[in-house]
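[1] Just to be clear, the model below is a prediction. Sequence and coordinates:
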Amino acid sequence: MGTSLKNAVFLVESRLRDAARGSVQAYYELGMVFSSGAEGADVDLIEAHKWFNLAAMRGNARAQECRAEVAEDMSAREIAAAQKAARAWLQRSAIRAAA
């Protein structure tokens, strides 16, 4: 595994752990990773939109702007998939919190 890929995996895994604890900053940073391909991660606009959406829902104004920018390069079907993924994340988070 190349260094770049290792960095991407580490970054995403560490941010996902923080996101699971409800970190709005982690949501935003995951959106940045997936929208830009930071640290060698693959660009995935659906994932980026999902994370920006979650951060925006928690009041991150920059995430609102980034979500709109990403949406400009997405189809309606891709945006719907991102919104569905965000809802699923929220449902899983609620279940984890209740456990």
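    Arrived safely.
[2] Every contact and neighbour count from this point should use C-alpha atoms.
    OK.
[3] tell me which strands and helices the top helix by length along the chain is in contact with?
    Secondary structure of the chain per DSSP state H: the longest helix is helix 76-98. Counting contacts by 3 or more Cα pairs under 8 Å, 6 or more residues apart in numbering; DSSP states H and E, helix 76-98 packs against helix 45-57.
[4] What is the burial count for Ala48?
    With neighbours defined by other Cα atoms under 10 Å, the count for Ala48 comes to 26.
[5] and the nearest residue to it once chain neighbours are set aside, how many neighbours?
    Nearest residue to Ala48, sequence neighbours excluded (Cα to Cα, 6 or more residues apart in numbering): Gly31, at 4.1 Å. Number of residues near Gly31 (other Cα under 10 Å) recorded here: 29.
[6] follow-up on the earlier one: check which residues of the longest helix of the chain are buried.
    Residues of helix 76-98 classed as buried: 78-79, 81-83, 85-86, 89, 93 (neighbour count, 16 or more other Cα atoms under 10 Å).
[7] which residues are contacting that helix?
    Helix 76-98 is contacted from outside by 20, 46-47, 49-51, 53-54, 71, using Cα atoms under 8 Å, 6 or more residues apart in numbering.
[8] Below is structure B, check it against A:
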Amino acid sequence: MANGFNSADFLVDDRVVDAVRGNADALYDLGVAYSTGSGGVGADLIAAHKWFNLAALNGSEQAMICRADISDDMTAREIVEAQRQARAWLQATDQCRAA
């Protein structure tokens, strides 16, 4: 079980470094991890939507598709929360884009 947590920490830490730079692939990879619960990361549709939203803002067409797909399984409140988290991420990382 510790390996799962270490794997998740590595995945998240590794991809977040690139995500801070606005790397659409890293943002998309985080969305995939959270939407599927892969790489030792627990499934979390709010987090997945946030990462897909950020990837889409950085030009990932696949992220737009994935964001729409998972939105079908989310409540309106969950989507609003994911959007709030995306805006907070943009502010925290000083990325001048609107979520």
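    Done, it's in. Not measured: the values here are computed from a predicted model.
[9] Can you give me the TM-score here?
    TM-score of the superposed chains, computed with TM-score structural alignment, normalised by the length of the first structure, equals 0.90; 95 aligned residues with a Cα RMSD of 1.2 Å.
[10] quick revisit: got a winner among the contacts of helix 76-98 of the first structure for most neighbours?
    His49 (34 neighbours).
[11] how near is that residue to Ala97 of the first structure?
    Using Cα to Cα, to the nearest Å, His49 of the first structure is found at 24 Å from Ala97 of the first structure.
[12] likewise Leu30 of the first structure?
    From Leu30 of the first structure over to Ala97 of the first structure the distance is 21 Å, taken as Cα to Cα.
[13] follow-up on the earlier one: nearest to Ser35 of the first structure among the buried residues of helix 76-98 of the first structure?
    Distance to Ser35 of the first structure, by Cα to Cα, is smallest for Ala82 among the buried residues of helix 76-98 of the first structure, at 12.7 Å.
[14] Quick one: map the closest one onto the second structure.
    Aligned counterpart of Ala82 of the first structure in the second structure: Ala82 (TM-score structural alignment).
[15] Would you mind measuring from its match to Trp89 of the second structure?
    Distance from Ala82 of the second structure to Trp89 of the second structure, by Cα to Cα: 10 Å.
[16] repeat for Leu27 of the second structure
    In this view, Leu27 of the second structure and Trp89 of the second structure are 11 Å apart by Cα to Cα.
[17] between the two, what contacts are shared?
    What both Leu27 of the second structure and Trp89 touch, as defined by Cα under 8 Å, 6+ apart, is an empty set.
[18] Grab the nearest non-local neighbour of the most centrally placed residue in the second structure.
    Among the residues of the second structure, Trp51 comes closest to the average C-alpha position under Cα atoms, centre = their mean, at 1.8 Å. Leaving aside its chain neighbours, Trp51 of the second structure sits nearest to Gly31 (4.7 Å; criterion: Cα to Cα, 6+ apart).
[19] returning to that earlier point: which residues touch the residue nearest to Ala48 of the first structure?
    Applying Cα under 8 Å, 6+ apart, the residues contacting Gly31 of the first structure are 47-52.
[20] just checking, Ala43 of the second structure touches Leu30?
    No. Using Cα atoms under 8 Å, Ala43 of the second structure is not in contact with Leu30; the gap is 10.9 Å.
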